[in-house]
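**Q** missing the sequence, but the structure's below:
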């Protein structure tokens, strides 16, 4: 089976689209599939990750908002007719998918916004919604198969492997993982570190940023002034770091299901609108604390929230245990098997 992925990464849109597609590509490769990525330039760290996984990458020259040019460029990069074209892109919709449909066996869409129509045979939304069928009513063809919920969450295999190592966490919070994804354009990491420095608490801070983070120099200076903070750029062992941490401070997005797989509770501060709803829902379910969108108000509330959680480690452990029941880390394997099953049918 041959599978082509169309996804982009950049400092503005982050690396989540490419990374979850890469998790699926790795699962498909284990089943014998040939996988290829097609992307616009701009996501150097994501391109490095694709290359490290041994997956070919074709860069296309198309304006970000020109779907017609994007279709033409993607079509030229397809090569041998793929069995599946998998699209994970908020700026592409049914018009794009329809225009390229005759050149591929079938189209799968990965989405979580439910804000535009799609022309596809399979749609995946890995987030937690009460009525996902209602959300996508009228946005997908009647014959489209849908996969909804975190049981289908696209995580790399190291997360499922790390889950087998899960043990009860320490009876106190001594290590906090601070991570706002691969890009962090607004430098939420730096703003949180400034707040943490004012707290004066001797909690170990494991600070992780992407290789393409544009604020590295300033973050190095901040961490130098915080003896309990250690900065890692482009970490490849996030699963193990989540296992070692007692608490998380960072963004929502695809990291949510990575944390859920490993039962790591967190304080979330959104850096993109599409992170808000899920983080809020999990907080309402008692599986974390959400401070909303990055703002002066959110940062001002952080010290009190953190002090409260440090003072009640039993509550923190309970949040993590509840979160861990939502995702087992095997979603990419399930989706890969479903793609093979649909092809056979």
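**A** Great, that's in hand. Model, not experiment: these values are computed from the prediction.
**Q** switch to C-alpha atoms for all contacts and neighbour counts from now on
**A** Will do.
**Q** Hmm, residue 177 and residue 241 touching each other?
**A** Yes - using C-alpha atoms under 8 Å, residue 241 makes contact with residue 177 at a distance of 7.4 Å.
**Q** So between the two, which is more surrounded?
**A** Set residue 241 next to residue 177 and count neighbours by other C-alpha atoms under 10 Å: residue 177 wins out with 25 against 16.
**Q** which residues sit in contact with residue 213?
**A** The contact partners of residue 213, by C-alpha atoms under 8 Å, 6 or more residues apart in numbering, come to 11, 182, 183, 184, 185.
**Q** Using CSV, lay out these together with secondary structure and distance to residue 341.
**A** Shown next, in CSV, are those (DSSP: H, G, I helix; E, B strand; the rest coil; distance: C-alpha to C-alpha, whole Å):
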residue, secondary structure, distance to residue 341
11, coil, 36
182, coil, 33
183, coil, 35
184, coil, 38
185, coil, 40
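**Q** hold the first one in mind and look at this next one:
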């Protein structure tokens, strides 16, 4: 039997799909290396999302539900202690920004008492404190290595856990841009995509004072797994009225869609790393606390243009459209951004993480 690796991650309409999605990528690499990954989930919502995303990818993962509260990890105990005692995994990887020092202290005690051979790891997005684990993963472009005391530190863009479809993509920057890629990840709580599409395709027709493209720009729009049904209907109506808008749901060939894009608009998250791996010039915005700082790193190194936080800046959408209009015929600008993006993101980060996990056990 292979090494038993537990992965704690959740996903829902509040925290979106990013945590589960990236952990699925790591789980796939672990399984390919002969390990036995199993997801540890708080609730049925996360289990349903894992199944939806797994069906999209054509894979299956074992999962265990703790029947706890995703936003209060302390409720994982004592159920977690009991299954640690019974199962004794070789490694326990945790991915949640709700983790506290108290949680890690309880986990350390539970591991010591019930499964002393279990190694632990944490995927960090927020840099809140020095996590008492055996391995820490932080694939931000800008990080402070000195804050971590974990024996194994996997830091920087080379450890971005991207799916294999992004490992070897040929991308060409065209003289003139005519196709855009739009995504907010698994959720769009602020209806950014709908507002943007209305601004580009409808408000210009009303002669409002908004930036506009001189020619029709086609848009590939990613409809996230957790978009509300009513919002999906709104997007479908927009697409029905404007043939330039193409909606993509339950996507299995994301890299192919990205490869055809001349520029992209996305929220911070795994999608941004994927776009950089392909080399698509991108304007990025934030809409969650854990996105704000790391996306600024992409702007700082010239890999993406940061437009702001949609929760705080009502000019974000205007900035995005203005950037798009300005970049259409500026090949040199898009080429420079594409080259920078491809240079800072690794394409085998998930495999490196999986290998490091197995080397520890």
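**A** Received, thanks. From a predicted model like this one, the values you see are computed outputs, not experimental measurements.
**Q** what TM-score do we get after superposing?
**A** Scored against TM-score structural alignment, normalised by the length of structure 1, the superposed chains reach a TM-score of 0.91; 334 aligned residues with a C-alpha RMSD of 1.9 Å.
**Q** Please, where are all the helices along the stretch 51-200 of structure 2?
**A** 79-87, 101-114, 192-201 (DSSP state H, counting those that start in this stretch).
**Q** can you tell me which of the ones you listed comes nearest to residue 309 of structure 2?
**A** Among those, helix 192-201 comes nearest to residue 309 of structure 2, with 11.1 Å by C-alpha to C-alpha.
**Q** Now the element after that closest one, going C-ward?
**A** Helices and strands here follow DSSP states H and E; after helix 192-201 of structure 2, the next one along the chain is strand 218-223.
**Q** so where is that following strand in structure 1?
**A** With TM-score structural alignment applied, strand 218-223 of structure 2 matches the range 204-209 in structure 1.
**Q** Mean distance of that stretch to its aligned residues in structure 2, please.
**A** Its match in structure 2 and stretch 204-209 of structure 1 itself, once the structures are fitted together, sit a mean 0.7 Å apart by mean C-alpha distance after the TM-score superposition for structure 1.
**Q** on that earlier part again, got the contacts of residue 213 of structure 1 as TSV, with neighbour count columns?
**A** Rendered in TSV, the data for the contacts of residue 213 of structure 1 read as follows (neighbours: other C-alpha atoms under 10 Å):
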residue	neighbour count
11	19
182	26
183	24
184	26
185	19
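**Q** Can you pick out the most distant pair from the residues you listed?
**A** Longest span within the contacts of residue 213 of structure 1, C-alpha to C-alpha: 182 and 185, 9.2 Å.
**Q** Name all residues that make contact with the nearest residue to residue 171 of structure 2 once chain neighbours are set aside.
**A** Closest residue in space to residue 171 of structure 2, ignoring its immediate chain neighbours: residue 259 at 6.0 Å, by C-alpha to C-alpha, 6 or more residues apart in numbering. The neighbours of residue 259 of structure 2, taking C-alpha under 8 Å, 6+ apart as the test, are 169, 170, 171, 278, 280.
**Q** I'd like to know how far residue 196 of structure 1 sits from residue 178 of structure 1.
**A** Going from residue 196 of structure 1 to residue 178 of structure 1 by C-alpha to C-alpha, to the nearest Å gives 11 Å.
**Q** sorry, that was for residue 65 of structure 1
**A** Taken as C-alpha to C-alpha, the span from residue 65 of structure 1 to residue 178 of structure 1 is 33 Å.
**Q** For those two, indicate the residue with more neighbours.
**A** residue 178 (26 against 10).
**Q** Tell me who's in contact with whichever residue in structure 1 pairs up with residue 38 of structure 2.
**A** Aligned counterpart of residue 38 of structure 2 in structure 1: residue 36 (TM-score structural alignment). Residues counted as contacts of residue 36 of structure 1 (C-alpha under 8 Å, 6+ apart) are 3, 4, 5, 55, 56, 57, 58.
**Q** Nearest the middle, which residue of structure 2 would you pick?
**A** residue 270 (2.6 Å; C-alpha atoms, centre = their mean).
**Q** Quick check: that one touching residue 22?
**A** Yes - counting by C-alpha under 8 Å, residue 270 of structure 2 does reach residue 22; the two are 7.3 Å apart.
**Q** before we move on, back to that, doesn't the match of residue 38 of structure 2 lie inside a strand?
**A** Yes - under DSSP: H, G, I helix; E, B strand; the rest coil, residue 36 of structure 1 falls within a strand.
**Q** Against residue 56 of structure 1, how distant is it?
**A** 5 Å.
**Q** How about residue 152 of structure 1?
**A** 25 Å.
**Q** what's the answer for residue 91 of structure 1, then?
**A** For residue 91 of structure 1 relative to residue 56 of structure 1 (C-alpha to C-alpha), the value is 23 Å.
**Q** Which residue of the two possesses the greater neighbour count?
**A** residue 56 (15 against 11).
**Q** Look up how far residue 14 of structure 2 lies from the aligned partner of that one in structure 2.
**A** Taking TM-score structural alignment as the criterion, the aligned counterpart of residue 56 of structure 1 in structure 2 is residue 62. Per C-alpha to C-alpha, residue 62 of structure 2 is found 24 Å from residue 14 of structure 2.
**Q** Ok, residue 150 of structure 2 next?
**A** Using C-alpha to C-alpha, residue 150 of structure 2 is found at 30 Å from residue 14 of structure 2.
**Q** State the number of residues packed around the equivalent of residue 100 of structure 1 over in structure 2.
**A** Alignment note: residue 100 of structure 1 maps to residue 107 in structure 2; criterion TM-score structural alignment. Residue 107 of structure 2 has 21 neighbours, counted by other C-alpha under 10 Å.
**Q** State the distance from residue 107 of structure 2 to residue 119 of structure 2.
**A** From residue 107 of structure 2 to residue 119 of structure 2 the distance is 11 Å (C-alpha to C-alpha).
**Q** got it, and residue 176 of structure 2?
**A** Residue 176 of structure 2 sits at a distance of 51 Å from residue 119 of structure 2 (criterion: C-alpha to C-alpha).
**Q** what do you get for residue 184 of structure 2?
**A** When distance is defined by C-alpha to C-alpha, residue 184 of structure 2 is 34 Å away from residue 119 of structure 2.
**Q** Which residue of the two possesses the greater neighbour count?
**A** residue 184 (28 against 20).
**Q** Tell me where structure 2 has strands.
**A** 4-9, 36-41, 62-65, 91-95, 119-123, 135-138, 152-155, 179-183, 218-223, 245-249, 263-267, 282-286, 305-309 (DSSP state E).
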